[in-house]
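**Q** quick one, structure for this:
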Amino acid sequence: MLQRTLAKSISITGVGLHSGERVRLRLHPAASDSGIRFRRIDLAGEQGRIVRLTPELINDTRLSSTVVTTDGIRIGTIEHIMSAFAAYGIDNILVELNAPEIPIMDGSSLPFIYLLQDAGVIDQPAEKRFLRIKQPVMFTEGDKWVRFTPYEGFQVTLTIAFDHPVFNRSNQTFQIDFAGQSYVDEISRARTFGFMQEVELMRSHNLGLGGNLSNAIVIDDMDVLNPEGLRYPDEFVRHKILDAIGDLYILGHPVIGAFEGYKSGHAINNALLRKLLAQPETFEWVTFPHNRQLSSAFHPLPQVA
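**A** Down below sits the predicted model:
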């Protein structure tokens, strides 16, 4: 299988969920083996340089996955667009933005799926590299845990645990195997969510400043406040899977394996990636010159009607 990039540049505008700032985002094709890179075009000099994404750069995980470099470059809330990149198997791309945060759009990854579909995706003359899990790797923090296990494909299983009437009415565990299920149909439409009682605390920490009922599910003491309700009966756990897929793709390469988590979040997902990379005996890098050798989980490009 070959590496992928965009067929053409494309842009979109929106608002940052936490910063509340207006954002213009532009995606550009990139050369083979250049990876997923970001540039803050509103910053000058060294801070305006191109940053190649790695798990070690995720240094702020308060309610999102945020790049923070040693010289203070911030690129916030990258998990939703990274989830869309994972769905399309994008290997090489340059993401430019004129603010400190990726726009939230409607709180899901679907607007980014539409954006990638409009730009088009093309193969490049270099082999795509996959990270194959050889041995189980687990990270725990209190009662939370996440783990990779060997699996010939890509499967994600997550469980959330909220003691709240809204969550008690829905399934809090969901599993998806991408060899037989569709990211677009099952995951991409699931929106981020938060509790009304936490809004003031978040805003006192300069978080959630751009949040509203058009880009997040908001929950009060008893119910969902969004007049349209939920897109899936179990939208909450599906969104956590959307986030996890984006967090894992910060590796810049697809994972051949199974990921499972209980009460997972951005911090613990990133900790698992760092632990994995620190134990080279637990994984191997592989390529597939012939697509038929590769699990069908990685073959189809998402299509939205």
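
**Q** can we go C-alpha only for contacts and neighbour counts from here?
**A** OK.

**Q** measure stretch 269-288 end to end?
**A** 27 Å (CA to CA, to the nearest Å).

**Q** contact partners of stretch 20-34?
**A** Stretch 20-34 is touched from outside by 3, 5-16, 91-99, 101-103, 124-126, 208-211, with contacts defined as CA atoms under 8 Å, 6 or more residues apart in numbering.

**Q** buried among those? Make that a ChimeraX selection.
**A** Per 16 or more other CA atoms under 10 Å, the buried members of the contacts of stretch 20-34 correspond to this ChimeraX selection:
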select :3,5,6,7,9,10,14,15,16,91,92,93,94,95,96,97,98,99,101,102,103,124,208,209,210,211
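
**Q** quick check: longest helix of the protein.
**A** The residue-count maximum for a helix in the chain (DSSP state H) belongs to helix 235-248.

**Q** same for that one, what does it pack against?
**A** helix 79-88, strand 154-159, strand 173-177, helix 266-277 (3 or more CA pairs under 8 Å, 6 or more residues apart in numbering; DSSP states H and E).

**Q** tell me the most buried of those?
**A** With neighbours defined as mean count of other CA atoms under 10 Å, the helices and strands packed on helix 235-248 peak in mean count at helix 79-88, which reaches a mean of 26.

**Q** next SSE after that helix?
**A** strand 93-97 (DSSP states H and E).

**Q** any idea of the angle that following strand forms with helix 79-88?
**A** Inter-element angle recorded for strand 93-97 and helix 79-88: 160 degrees (by axes from the mean of the first three to the mean of the last three CA atoms, to 10 degrees).

**Q** circling back: whichever helix or strand comes after the longest helix of the chain packs against which elements?
**A** Once the chain leaves helix 235-248, the next helix or strand it forms, by DSSP H and E, is strand 255-262. Counting contacts by 3+ CA pairs under 8 Å, 6+ apart, strand 255-262 packs against strand 130-133, strand 144-149, strand 154-159.

**Q** go with 10 Å
**A** With contacts defined as 3 or more CA pairs under 10 Å, 6 or more residues apart in numbering; DSSP states H and E, strand 255-262 has these neighbours: strand 130-133, strand 137-141, strand 144-149, strand 154-159, strand 173-177, helix 235-248, helix 266-277, strand 283-286.

**Q** picking up where we left off before, for the helices and strands packed on helix 235-248, which one sits closest to Lys134?
**A** helix 266-277 (10.6 Å; CA to CA).

**Q** give me the buried positions along the one helix or strand Asp185 maps to.
**A** Asp185 is part of helix 183-186 when elements are defined by DSSP H and E. Buried positions in helix 183-186, judged by neighbour count with 16+ other CA under 10 Å: Tyr183, Val184, Glu186.

**Q** hmm, the last one is touching Gly180, no?
**A** No: with contacts defined as CA atoms under 10 Å, Glu186 does not count as touching Gly180, sitting 11.1 Å away.

**Q** this one as well, want them side by side:
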Amino acid sequence: MIRQRTLKSSVTATGVGLHGGRKVTMTLRPAAPDAGIVFHRVDLDPVVSLPADPYSVCDTRMCSGLQRGTAKVGTVEHLMSALAGLGIDNVHVDIDAPEIPILDGSSSPFVFLLRSAGIEEQAAPKRFIRVTRPVEYRDGDKWVRLEPYDGFRLEFSIEFNHPAVDGTATRVLVDFAEHSYERDIARARTFGFMQDVEFMQANGLALGGSLANAIVMDEYRVLNTEGLRYADEFVKHKVLDAIGDLYLCGRPLLATYTAHKSGHAMNNELLRALLEDRTAWESVSFDTADDTPAAVARRFGAEPLAA
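**A** Presented below is the predicted three-dimensional model:
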């Protein structure tokens, strides 16, 4: 049986929020089977809990944020991506600020935290959403699509008309039956342009942004002295974001995701379009080796739970 996963123990990290620039303390805790991913604003009285839910997404300008009443949790996508990449179904996330810490701008520090806490299987079947027919969302020349596939594969292409970006690969295909999330995706950092950062900071956004937690470019080049971590780091970060955005549905997808110039808002629109069309998906779990697709078995059945 492909089982659900949670953490063996709690783990805590401190950092700054990318947009608010505030210090944030975050604790990741084990959760019971079928609890899902639940964020808790422990700085509020009473504590407000915000389950991962595409219908709670409230702010997609530069991140994916959740809202319940007046309580918000921003910039959840990198943590959600790491949880999806490691196949973790159930975890409580306690934070004392309205934003998840940005750390180094990738999901690699979250992977490290999750590995440090330890990952354990639970006595409950992992529940997948299997896409059964294509679903698409378009906005002008931008588009995003989900199609049936007995695994999880993502293909992304970008266009920025910037020499630093255009000089790298602008299309990537990742199939998790063959690729490793930790090795091939997790280290890709968020990125931005100096003029955009200055404009955002003047308008109260990206106040915690710096060369320590993002790739920053001027009109011609990357300003980070260490350069890029991957030759295709820009487009790989878009894949990293998409993995996190899609995991807000609360279950791993069995699908091919294809996108051109998509972002957080379009990923959320796609997820809502999928969930609202009950002819386009089904809920499945796999109890025996015979009924488990080979790509699922390779990703979740043989993947070590400890690094």
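
**Q** care to give me the TM-score?
**A** Comparison of the two superposed chains (TM-score structural alignment, normalised by the length of structure 1) gives a TM-score of 0.96, and 302 aligned residues with a CA RMSD of 1.3 Å.

**Q** which residue is nearest the middle of structure 1?
**A** Gly246 (1.7 Å; CA atoms, centre = their mean).

**Q** leaving out sequence neighbours, find the closest residue to it.
**A** Ser83 (3.6 Å; CA to CA, 6 or more residues apart in numbering).

**Q** residue in structure 2 paired with that neighbour?
**A** Matched to structure 2 by TM-score structural alignment, Ser83 of structure 1 sits across from Ser81.

**Q** show me the contacts for that match.
**A** Counting by CA atoms under 10 Å, 6 or more residues apart in numbering, Ser81 of structure 2 touches 87, 106-108, 110-111, 181, 185-186, 239-248.

**Q** next: Asp243 of structure 1.
**A** 64-65, 78-83, 108-109, 187, 190-192, 237, 249, 264-266, 269.

**Q** quick one: map it onto structure 2.
**A** For Asp243 of structure 1, the residue aligned by TM-score structural alignment is Asp241.

**Q** what do you get for Asn168 of structure 1?
**A** Counting by TM-score structural alignment, the partner of Asn168 of structure 1 is Asp166.

**Q** report the contact partners of the spatially closest residue to its match that is not a sequence neighbour.
**A** Nearest non-adjacent residue to Asp166 of structure 2, counting by CA to CA, 6+ apart: Phe160, 7.2 Å away. By CA under 10 Å, 6+ apart, the contact list for Phe160 of structure 2 reads Asp166, Thr170, Lys261.

**Q** likewise Ile187 of structure 1?
**A** Ile187 of structure 1 neighbours (CA under 10 Å, 6+ apart): 83, 108-110, 176, 181, 232, 235, 237-243, 245.

**Q** quick check: the equivalent of it over in structure 2 vs Lys8 of structure 2, distance?
**A** In structure 2, Ile187 of structure 1 lines up with Ile185, judged by TM-score structural alignment. Ile185 of structure 2 sits 24 Å away from Lys8 of structure 2 when distances are taken as CA to CA.

**Q** swap in Lys72 of structure 2?
**A** 27 Å.

**Q** number of residues surrounding the alignment partner in structure 1 of Glu282 of structure 2?
**A** Aligned by TM-score structural alignment, Glu282 of structure 2 pairs with Glu284 of structure 1. Using other CA atoms under 10 Å, Glu284 of structure 1 has 14 neighbouring residues.

**Q** spit out the contact partners of Gln135 of structure 1.
**A** Gln135 of structure 1 neighbours (CA under 10 Å, 6+ apart): Phe148, Thr149, Pro150, Tyr151, Gly257, Leu276, Gln279, Glu281, Thr282, Phe283, Glu284.

**Q** not including adjacent chain positions, what is the nearest residue to the last one?
**A** So the one you mean is Glu284 of structure 1. Using CA to CA, 6+ apart, the nearest residue to Glu284 of structure 1 is Arg132, at 5.4 Å.

**Q** who touches the one you found in this structure?
**A** Applying CA under 10 Å, 6+ apart, the residues near Arg132 of structure 1 are 149-154, 254-258, 282-287.

**Q** the aligned residue in structure 2 for it and Glu155 of structure 2, how far apart?
**A** In structure 2, Arg132 of structure 1 lines up with Arg130, judged by TM-score structural alignment. Separation of Arg130 of structure 2 from Glu155 of structure 2 (CA to CA): 18 Å.

**Q** one more: His78 of structure 2?
**A** 18 Å.

**Q** what do you get for Thr225 of structure 2?
**A** Counting by CA to CA, the gap from Thr225 of structure 2 to Glu155 of structure 2 is 29 Å.

**Q** quick one on the thing from earlier: what's the closest of the helices and strands packed on helix 235-248 of structure 1 to Gln293 of structure 1?
**A** That would be, of those and by CA to CA, strand 154-159, which comes in at 14.5 Å.

**Q** could you list the buried residues of the helix or strand just after the closest one?
**A** Using DSSP H and E, the helix or strand that follows strand 154-159 of structure 1 towards the C-terminus is helix 165-168. Residues of helix 165-168 of structure 1 classed as buried by neighbour count (16+ other CA under 10 Å): Val166, Phe167.

**Q** helix 165-168 of structure 1 vs structure 2 - mean distance after superposition?
**A** After superposition onto structure 2, the mean distance of helix 165-168 of structure 1 to its aligned counterpart is 1.1 Å, using mean CA distance after the TM-score superposition for structure 1.

**Q** which neighbouring elements make contact with that helix?
**A** Helix 165-168 of structure 1 packs on helix 235-248, going by 3+ CA pairs under 10 Å, 6+ apart.

**Q** what about the helix it packs on, how far off from structure 2?
**A** Using mean CA distance after the TM-score superposition for structure 1, the mean distance for helix 235-248 of structure 1 is 0.3 Å.

**Q** map Arg200 of structure 1 onto structure 2.
**A** Just to correct that, residue 200 of structure 1 is Glu rather than Arg. So Glu200 of structure 1 corresponds to Glu198, using TM-score structural alignment.

**Q** what's the mean deviation for whatever helix or strand that match lives in versus structure 1?
**A** When elements are assigned from DSSP H and E, Glu198 of structure 2 belongs to helix 194-202. Here helix 194-202 of structure 2, set against structure 1 after superposition, deviates by a mean of 1.3 Å using mean CA distance after the TM-score superposition for structure 1.
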